[in-house]
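**Student:** what follows is a predicted structure for the sequence shown.
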Amino acid sequence: MPRPELDAKLELLETRMDARVASIESKIDAFLASQAARDSAQGIRNSGFETAIQRLERSTAELKASLNTLKTTMIVTAISTVLAIVFGIASFNSALTSNMLAAFQAGRSSAGVEQRERPSPEPAPPVQAPSSAQ
């Protein structure tokens, strides 16, 4: 192959390769631009997720505080209920004892009144023996 033809073919190959390299470079630039757009969109999504996570953490903390308050309220209510039951039973026992004592005393005093109202048997006058002196 003569030298000028070889140079022309090489130039043509070089021109084609330059076009291919330029095409690949433009594709890479377009890909990098789309990647940058995706990265920025992902960053916006991530910031939205971070905000949502922070809101969930705050809600969780508020719920924990509310549950602690509820737990305290339930404990106080349980203790108050037990104390009310104990004091109620104690007052019932006291009232029952007081009523039983009053009934006993009333029975005792009525027995004393009945004894005072009954005439006590008077001693019989001594019987005198008949005298034989008559």
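**Tutor:** Structure received.
**Student:** from now on I want contacts and neighbour counts done on CA atoms only, so please keep to that.
**Tutor:** Noted.
**Student:** what separates the most centrally placed residue in the chain from S59, distance-wise?
**Tutor:** What sits nearest the mean C-alpha location of the chain, by Cα atoms, centre = their mean, is L67, with 4.1 Å. Plainly put, L67 is 12 Å away from S59 if you go by Cα to Cα, to the nearest Å.
**Student:** alright, now check it against this:
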Amino acid sequence: MRLHPVGPLLAPHMASQQCKIAGFDIPANTHAFVNVWAIGRDPTIWGKPLEFCPERFLDSNIDVHGQHFELLPFGSGRRSCPGMALGLGNVHLMLANLLHVFDWTIGNSPSFSIELGIIVALANPRIVKASLKVSKHLLEAQADDAIY
């Protein structure tokens, strides 16, 4: 979420009155866009910013809920993502089900080059093949039970 945020720019904000931020005078009614893509790669904030190093968060109080401005994958304040709680609460369940039910084979070599736009996407998306590792009738029976 730090290196590859879905939206590189947060929803636009507007200064309701004149203010000063980090020594800059901001006139009233100025529109601002927060570049979370650049914040996630800033070497003054992150040591080795281009490396995937999840253990950097083990002894850190930084979280993704928008209170720490070093990491804002869902935005912050009134303009934060309304689906944040749903996404964070369900991602573990969905990933566990995918790993439990399917065997995965990688079809192409990994490349993490990105295309910047309104959203950030991989330039060469990973191609994988999923094959069932549990019996199909077990999945159908479980789906039938869930409906009733």
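**Tutor:** Alright, I've got the coordinates. From a predicted model like this one, the values you see are computed outputs, not experimental measurements.
**Student:** what's the TM-score for these two chains?
**Tutor:** For this chain pair, the superposition-based TM-score is 0.20 by TM-score structural alignment, normalised by the length of structure 1; 43 aligned residues with a Cα RMSD of 4.6 Å.
**Student:** which helices and strands does the helix or strand harbouring G48 of structure 1 pack with?
**Tutor:** Mapping G48 of structure 1 onto the secondary structure by DSSP states H and E places it in helix 3-117. When contacts are defined as 3 or more Cα pairs under 8 Å, 6 or more residues apart in numbering; DSSP states H and E, helix 3-117 of structure 1 packs onto no helix or strand at all.
**Student:** for I53 of structure 1, give me its contacts.
**Tutor:** Residues in contact with I53 of structure 1 (Cα atoms under 8 Å, 6 or more residues apart in numbering): none are found.
**Student:** now do the same end-to-end measure for stretch 129-143 of structure 2.
**Tutor:** For stretch 129-143 of structure 2, the first-to-last residue distance is 23 Å (Cα to Cα).
**Student:** list the buried residues in that stretch.
**Tutor:** For stretch 129-143 of structure 2, a neighbour-count test (16 or more other Cα atoms under 10 Å) marks nothing as buried.
**Student:** got a list of contacts for it?
**Tutor:** H100, V101, F102, D103, W104, T105, I106, G107.
**Student:** neighbour-wise, which one of those leads?
**Tutor:** Of all these, V101 has the most neighbours under the rule other Cα atoms under 10 Å, reaching 16 neighbours.
**Student:** would you mind measuring from it to E140 of structure 2?
**Tutor:** With distances defined as Cα to Cα, the gap from V101 of structure 2 to E140 of structure 2 amounts to 12 Å.
**Student:** ditto for A32 of structure 2
**Tutor:** 50 Å.
**Student:** likewise M94 of structure 2?
**Tutor:** Distance, M94 of structure 2 to E140 of structure 2, using Cα to Cα: 17 Å.
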